[in-house]
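In: this is a predicted model, with the sequence first.
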Amino acid sequence: MATHTVIEIPKTTSGPADPRAPSILTTLPPEIRNRIYEYLFKRYRPVILDDEEEDFCDVFAGCTDLLLSCRQVYHEAVGILYGQNTFFVTPFLEDQMQFTCTWLSRIGSHYHLLSRVSMDADALPPATYRRYDLLPLLKFIWGYPQAKCEFAFVVSRNSGFKEQNNGAEPYDSITAADIMNTILFGLGTADVLNLKQYARYSGLISSVMVWYHDHAQCGYVEYNDSRIPRSFPHPDRGFSILDHGSKIQWKEPEQLDLVSLPGECLSTINAYARASDTDVAFDLDASEARGYRIGLSGVDTSLRLDIDQMHTRVYDEIIIRMSTQEAGTDFDDFKALQKLLEVDNFESLVNPHHCREEQCFINMVLMFKLSTPEPTADFRININKLLHIFKHDHGCLLITVQESDSSMNGTQSIKWHLIQRAVFLLLSDVLEQYPSKADQPLPQIWIDGHGTALCATYPAMATSEETTIPCSYAIDDPADVLEQYRRKIIHLDQSGMWEQCVSPLDIYSQMNNDSLASMCYCIRYYLGIN
């Protein structure tokens, strides 16, 4: 019987390779190494890019592991991979341009190795107008002027793509690539519209949108910030398409003016232009204004209208002064103030039609220049016309009653809304006592130098005697006035008097009405119930 012979196999362990020993590949001459790299990484058809990274790896399947072998091989081979291939962004991406720029950012410093990146000019479905936002790509071109990468629009086909017109008809789809390549060179490399200087600031340009019409052979470039409702820093630039897209003729730009600036810029410039280093005061006795600047409003009418829409506060305080030599007066029906309100700029300051972020303080100074000094409490002021002038919400209006010597002892400052509440209490008494006068003109409303409502007076007429209705609310405490005001509104509503006397017109109709009921309605509307 045969016996089996057992052969002993010696057991050994693998040892690390000498890190100082050169790689077999690196010992080859450079020319042979480059031929190997070209064989592995150079493709004679475009390398298609899409949002699936695996597809990119599939193109170089089995080859990319070589890049991990050593640092020298990586640096030598990656130049062939990126530098000797044309990369084509698939037309099926939803946002082709954004994906292109995302991929360029992702490859980092390898961007400088690229030779050519192509994008499909027909990625968007056919439409009357074609539109492309080139700003993301233009930022790469402007940001790396020394890079050798050439960006080109092409027209894809099932069997590849074409890059030139090659005698196509004027409206053939190939023309789209020629047009976009010409525009891209003009905006990017040549910077014919001088947009590069603005691209560094995201607040100035958020898109460079190219629009053109296939059949009209014309288009325009729109570059602005999407948050700004006007073209800035320049108006849109039109262009004509010549020689089947191989040439673009740019039209002359429109003349810029101040109105072309964004509203935020106009508002800031206007605030500086209207700023005053002195108090802004209107002396109605002398018909003089001191410290008032018209700012941009004096440039032209359109700019004035634009400035009037701005919700900005220009002045911290406006002082309006007028005087009298009588202890009991209506300041000549405040005609000097009414005349000043005929000036648009001043009227918009006193009665703004648009709610501003912050209203400026208005100090209406009424000075009593009496030959014989009298206590402020003995002054009598008919504020009938003043109530009409300041019907709007004037929470920042102050009425200052001042004696001629200008001493602080003889000065009283009263908030206008406190006077309005006291007047409302007085007028509500008139409505209850004389309902028939609801639609008649407002009576004389008298207050003293402390702002206390005294009485309402209907002057004597040919058919009637003078009628005076004293105020039954002799209240000086603002908190008490507010409480009485709230109670009076509740009483008028519950008793039905309000519905009976005040017609249900809108606030705009009531503002143009000078009746007793309309004044009550306006005061309640702007002050509310609280």
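Out: Thanks, I have the structure now.
In: every contact and neighbour count from this point should use C-alpha atoms.
Out: Noted.
In: give me the number of residues near Glu264?
Out: Per other CA atoms under 10 Å, the neighbour tally for Glu264 reads 11.
In: relative to Arg230, how far out is it?
Out: Note on Glu264: its distance to Arg230, by CA to CA, to the nearest Å, is 12 Å.
In: again, but for Cys396
Out: Distance, Cys396 to Arg230, using CA to CA: 34 Å.
In: these two: which has the busier surroundings?
Out: Using other CA under 10 Å, the more surrounded residue of Cys396 and Arg230 is Arg230, with 18 against 15.
In: assumed the more buried one was part of a helix.
Out: No - counting by DSSP: H, G, I helix; E, B strand; the rest coil, Arg230 is not found in a helix; it is coil.
In: which ones are touching it?
Out: Residues in contact with Arg230 (CA atoms under 8 Å, 6 or more residues apart in numbering) are 224, 260-262.
In: and for Gln444?
Out: Counting by CA under 8 Å, 6+ apart, Gln444 touches 382-384, 456-459.
In: can you pull the buried residues of the host helix or strand of Leu303?
Out: Assigned by DSSP states H and E, Leu303 falls within helix 301-308. Neighbour counts over helix 301-308 (16 or more other CA atoms under 10 Å) mark 303-304, 307-308 as buried.
In: pull the distance from that helix to the chain's centre.
Out: Helix 301-308 sits 17 Å away from the centroid of its parent chain (CA atoms, centre = their mean, to the nearest Å).
In: and the following helix or strand past it, what does it pack onto?
Out: Following helix 301-308 in sequence order, the next helix or strand is strand 317-324 (DSSP H and E). Packing contacts for strand 317-324, counted by 3 or more CA pairs under 8 Å, 6 or more residues apart in numbering; DSSP states H and E, involve strand 280-283, strand 361-368.
In: which residues are contacting the helix or strand just after strand 317-324?
Out: For strand 317-324, the following helix or strand on the C-terminal side (DSSP H and E) is strand 328-329. Contacts to strand 328-329, defined as CA under 8 Å, 6+ apart, come from residues 379-382.
In: let's go with 10 Å and repeat that
Out: For strand 328-329, the surrounding residues in contact (CA atoms under 10 Å, 6 or more residues apart in numbering) are 368, 378-383, 446-449.
In: ok, structure two:
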Amino acid sequence: MQIPKQISSPADPKEPSFLNLPAEIRNQIYELLFTREEPVLLHNAKAYHAIPPQRIPDSSWPVTVEAFDEAYENEICQGQIFVHDFQTVTPALLLCRQVYAEAAGYLYGNNTFMFSRPLYCHDSRGYDEEDAEYDDDSYFVTNYVAQWLQNLGSQLKFLKEVRIDAGALCPERCYRALGDVSILKLYNHFEEEDDMDRAGHLQRILIAISTQDVLDLKRYAFKGLLVDNIVLYSSLLYGGVTGPNLIRHFSALEQEAVKWVEFGSSRDYLGRLPTLLQSKILRLVTFSADQIVLDLDSRSIRGLNPIGFHLSRKLRDAVTFNSIPYDTSIVVRKSISTTTSDSKNFAVVASELVSPTGRNSGYSIFWGSFQEIFSSHPSIVIVLDFDIATATSLKEIRINIKEVVPILSHISSYSKAKAHFVLKCPWGNSIHHEEVTISVVELIQSLFLLLSDVRQQWPSEMAKAGGSQLPDIWLNGNGVLIFASYPASSHSSERRVEYAHGRLTPTEIRNRGYRMAMATYTTYNHGTSVGMLYKCWIQIRGLHYQDRDRNRV
């Protein structure tokens, strides 16, 4: 905005006026008001939304939010790195045009402006659409600095020093990482000093493009090819120059000169899109079915289109089990033909299907989040189909779940996962059919009671290294735990602990779990090698019994 320099006059000439003071005194006042020794923090306050603590359904939520708000206020309003108190003096610029014209030079010319962010909470967790409402693109420092410089208009000439905090950019691994970094508005503005690696690399790129003009961009001004954007991709290693009739790419590799690069005839048009948009497109293609079935009998996955996985490694990494839409159900299915079975085959086949070490795996990228999906996805069912040749019932079925206990121990108390047991067997002249569905969380909390009983009866097993000290853990076809046992050996007979909590309701089981968690907790020296029994017990304790309810039982 152009502000003409005009001499104002008071509404009442008889009243004392600031403008009647000598110019030298007014200038001293401007300097005192608008000059700061420390860098002045600039961030897009209108677009800023601090990511609050993860919501938990208990009474500690208000206390947690209050602590977060206090820390946020301290971070923004009482920090020693940046100056935040300009809001108390900037209204003076609105007195009249003459004051603005006289003071603007002191404000913009006597200060170092630092574009950063007061609070930074992003990390490398899987992308969560619920977080998308926070930090829209206009908040990112590279976008806001361009907007701010453009809005200065004629006052741009007063600027002496502007710094961009490259450390406030999301790292490339961050789930909110910005796909492109626009640098067109920074074309003529660069800082000579740098004290961060990313800042130094960005500095070299800006100098090469704007000062040295290694890409010879100025020639486009005479060819009618207007440049409307210059972007750096989030790695800061490649970028592009675009316009109405112009699309070119350049490389900015470290230790190499900035130069144009040409793509071959097979261009990655999808790869040019922002990472977030690529991920959304790939998810729509990959998870187009209403149900995904992991069939452990045929060792295959149905309802999932793998075509996107063959395009590039970057696109494969953009899609995991965490990307599955919540309205898509997930079924893990296994058939069993005997009345007594163990979970070893179940665990081995599941691992071969989705583990990176499985030679026949076409979906190895899923393994990193396979266990997480049991805690986060609202519609996942494990189906065990018992097709038995003799008459029986689910109550008489026996399943040893020892091999899947390590997986179960990583499932949180918020999981909505279910286990569905289906029995089909002959019964006289007809076919007997029986079905039972149980909550996986309730099974885990019952398992915690049984493991606690094992620990109390044989405490020495907790300190054994390796996985051999996990007992066999049996439940029937109704999903009810029966006992845990160690088989007989050459020097000892079979040891067994019956499950003694079968008459309790789910609420009573949970309350008893809190008491056992507090009564039997032991701190082990980090240098002590502990085995799978202790690891599974302590993992369940941490995921299911660390909330505020422990103080009420």
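Out: Sure, I can see it. Predicted, not measured: the structure shown is a model, and the values here were computed from it.
In: follow-up on the earlier one: closest to Arg106 of structure 1 out of the helices and strands packed on strand 317-324 of structure 1?
Out: strand 361-368 (56.2 Å; CA to CA).
In: which residues in structure 2 does the closest one align to?
Out: On structure 2, the counterpart of strand 361-368 of structure 1 by TM-score structural alignment is residues 379-386.
In: buried residues in that stretch?
Out: 379-386.
In: what number of residues lie near Gln98 of structure 1?
Out: Here the count is done by other CA under 10 Å, and Gln98 of structure 1 has 16 residues near it.
In: what about Asn188 of structure 2, which SS state?
Out: Asn188 of structure 2 ends up coil, using three-state DSSP.
In: and it, how many neighbours?
Out: With other CA under 10 Å as criterion, Asn188 of structure 2 counts 12.
In: what sits against the closest residue to it other than its chain neighbours?
Out: Spatial nearest neighbour of Asn188 of structure 2, chain neighbours left out: Ser210 (5.9 Å); criterion: CA to CA, 6 or more residues apart in numbering. Counting by CA under 10 Å, 6+ apart, Ser210 of structure 2 touches 184, 186-190, 204, 216-218.
In: the spatially closest residue to Asn322 of structure 2 that is not a sequence neighbour and Glu102 of structure 2, how far apart?
Out: Sequence neighbours aside, Ile373 is the residue nearest to Asn322 of structure 2 in space, at 6.2 Å (criterion: CA to CA, 6+ apart). Going from Ile373 of structure 2 to Glu102 of structure 2 by CA to CA gives 61 Å.
In: neighbour count winner among those two?
Out: Neighbours per residue (other CA under 10 Å) separate Ile373 of structure 2 from Glu102, with Ile373 holding more: 22 against 17.
In: wait, the more buried one touches Ser323, no?
Out: Yes - counting by CA atoms under 10 Å, Ser323 is a contact partner of Ile373 of structure 2 at 9.5 Å.
In: tell me the secondary structure at Asp439 of structure 1.
Out: With three-state DSSP as the basis, Asp439 of structure 1 sits in coil.
In: and it? What does it align with in structure 2?
Out: Aligned by TM-score structural alignment, Asp439 of structure 1 pairs with Ala463 of structure 2.
In: report how many residues lie close to the residue lying closest to its match once chain neighbours are set aside.
Out: Counting by CA to CA, 6+ apart, Val530 is the residue found nearest to Ala463 of structure 2 once chain neighbours are left out, at 5.0 Å. Val530 of structure 2 has 18 neighbours, counted by other CA under 10 Å.
In: most neighbours out of the contacts of Arg230 of structure 1, which is it?
Out: Busiest of the contacts of Arg230 of structure 1 [other CA under 10 Å] is Asn224, holding 23 neighbours.
In: where in structure 2 does stretch 157-164 of structure 1 align, residue-wise?
Out: Aligned using TM-score structural alignment, stretch 157-164 of structure 1 spans no residues in structure 2.
In: name the helix or strand for the residue mapped onto Met518 of structure 2 from structure 1, please.
Out: Aligned by TM-score structural alignment, Met518 of structure 2 pairs with Ile490 of structure 1. Remark: Ile490 of structure 1 resides in helix 478-495, with elements defined by DSSP H and E.
In: report all helices and strands that that helix contacts.
Out: For helix 478-495 of structure 1, the elements it packs on are helix 416-433, helix 497-501, judged by 3 or more CA pairs under 10 Å, 6 or more residues apart in numbering; DSSP states H and E.
In: which one of those has the most crowded surroundings?
Out: helix 416-433 (a mean of 21; mean count of other CA atoms under 10 Å).
In: okay, the buried residues of helix 301-308 of structure 1 in CSV with distance to Phe239 of structure 1 next?
Out: Formatted as CSV, those follow (distance: CA to CA, whole Å):
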residue, distance to Phe239 of structure 1
Leu303, 29
Arg304, 33
Ile307, 33
Asp308, 36
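In: surely Asp378 of structure 1 is in contact with Leu454?
Out: No - counting by CA under 10 Å, Asp378 of structure 1 stays clear of Leu454, with 11.3 Å between them.
In: give me every residue that touches Leu408 of structure 2.
Out: By CA under 10 Å, 6+ apart, the contact set of Leu408 of structure 2 is 371, 374-375, 401, 440-441, 443-444, 447, 536, 539-540.
In: and it, what's its match in structure 1?
Out: Aligned counterpart of Leu408 of structure 2 in structure 1: Phe390 (TM-score structural alignment).
In: of the contacts of Leu408 of structure 2, which is the nearest to Gln2 of structure 2?
Out: Using CA to CA, Ser375 comes nearest to Gln2 of structure 2 of these, at 57.2 Å.
In: so what secondary structure elements neighbour whichever helix or strand the closest one is part of?
Out: Secondary structure from DSSP H and E places Ser375 of structure 2 in helix 367-376. Where contact means 3+ CA pairs under 10 Å, 6+ apart, helix 367-376 of structure 2 is packed against helix 344-354, strand 380-387, helix 405-408.
In: show me the contacts for His213 of structure 1.
Out: 127-131, 219-220, 241.
In: returning to that earlier point: dump the helices and strands packed on strand 317-324 of structure 1 into TSV; add distance to Tyr212 of structure 1 as well.
Out: Formatted as TSV, those follow (distance: least, CA to CA, whole Å):
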stretch	distance to Tyr212 of structure 1
strand 280-283	53
strand 361-368	53
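In: so what corresponds to Arg293 of structure 1 in structure 2?
Out: Correspondence of Arg293 of structure 1 to structure 2, assessed by TM-score structural alignment: Asn305.
In: so the closest residue to its match other than its chain neighbours versus Val319 of structure 2, what's the distance?
Out: Excluding the flanking residues, the one nearest Asn305 of structure 2 by CA to CA, 6+ apart is Thr286, at 4.5 Å. The gap separating Thr286 of structure 2 from Val319 of structure 2 is 9 Å, by CA to CA.
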